[in-house]
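3D, please:
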Amino acid sequence: MTKQYTEDHEWVEAEGGIAIVGITHHAQDALGDVVFVDLPEVGKTFAQKDVAGVVESVKAAADVYMPLSGEIVEVNEALRADPSLANSDPLGAGWFFKVKLSDAGQLDGLMTETSYADLVAKG
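Next comes the predicted model:
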C-alpha cells in the first residue's frame, strides 16, 4: 500500500475500498505533544472535506478533515487511550480511523509523497 496525502496534512492508505487515515509527521510536529483526540463515531458517514474529528495538543487544537467521502468502519481505540501515539508513530500505530470509501475516484485527487513534501517545503 502506498500512502497519499492531503493539503490538510492527513495521510491515507487505501486498499480494497477501505482507507486508513491519520495525520502526518508535519502535522504532529506543528501541534506539539498531542494530549487528546476526538474520533468520529463508527457508522457515521462523511463527505470529503467534512470535519471528522479533532486533535488537541498542549499548544493548539486542530480539526481532522475527511480526505475521502465514506463511512467510518473503525476508530483507533489505542489512540484514544494513548493520544501520544499521534506523536510517536503518526504514520503507523497513531492512525485515526478507517473509512469505507463511497467514491474511490477521490483517491486520484490526493498527493503523492513527493508532491506533499514539496508542499511542506514551501511552507
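
okay, CA-based contacts and neighbour counts for the rest of this
OK.

now the helices for this structure?
Secondary structure of the chain by DSSP state H: the helices cover 25-31, 77-81, 85-88, 113-122.

and this one, please, so the two structures can be compared:
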Amino acid sequence: MTKYYTEDHEWIAVTGNVATLGITDYAQAQLGDVVFVEVPSIGRKVKKGEETAVVESVKAASEVYAPVTGTVVAANEPLADSPITVNEDPEGAAWFCKIELADPSELEVLMDEAAYKAFVEGL
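All right, here's what the predicted structure looks like:
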C-alpha cells in the first residue's frame, strides 16, 4: 500500500489498481465535530478534481474531491450512520470510498507523507 495526499487534504491509499479515499487528520481538525457524511454510490464514475463525497460539521460543509479518475468500487456506507468516525479515525475507519484507477499516472503529481507534512507545516 502506498499513501498519497492532496493540497485539499484528501488522502488515498493505493493497493494494486484500487485507491481508498479519505480526508486527513488536519482536515477533520479544521472541520470540527462532523455531523453528516455523504459517500458516493458504487459504480459512479469520478474524474480527478471532481466532488466525490460531502462532509458537514458543526462549523462548515466541505466537499471531498477525487484525487484520481476512476470508478467507485466500494463505499463506506456505515460512515453515514456514524459520521463522528471522521473525527475519531480520519485516516483509517473513516474512508469514504474505493476507486478503481483509470489512469495510474495521475498519482505522480500527488504528495507523499513527508511532502504533505511539510505542506501542512507551511500553512
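
could you quantify their similarity as a TM-score?
Taking TM-score structural alignment, normalised by the length of the first structure as the basis, the two superposed chains have a TM-score of 0.97; 123 aligned residues with a C-alpha RMSD of 0.7 Å.

ok so, going back, out of the helices of the first structure, nearest to Thr45 of the first structure?
Thr45 of the first structure sits nearest to helix 77-81 of all the helices of the first structure, at 18.8 Å, using C-alpha to C-alpha.

find me the equivalent region of the closest one in the second structure.
Under TM-score structural alignment, the match for helix 77-81 of the first structure in the second structure covers residues 77-81.

contact partners of that stretch?
Contact with stretch 77-81 of the second structure is made by Phe36, Val37, Glu38, Val39, Thr85, Val86, Ala94, Phe96, as judged by C-alpha atoms under 8 Å, 6 or more residues apart in numbering.

and stretch 96-112 of the second structure, by the same measure?
Residues contacting stretch 96-112 of the second structure (C-alpha under 8 Å, 6+ apart): 3-6, 17-22, 39-40, 53, 67-76, 79.

wait, what's in contact with the residue minimising distance to the centre of the first structure?
Nearest residue to the geometric centre of the first structure (C-alpha atoms, centre = their mean): Gly22, 2.7 Å. Going by C-alpha under 8 Å, 6+ apart, Gly22 of the first structure touches Glu10, Trp11, Val12, Pro90, Leu91, Gly94, Trp95, Phe96, Phe97.
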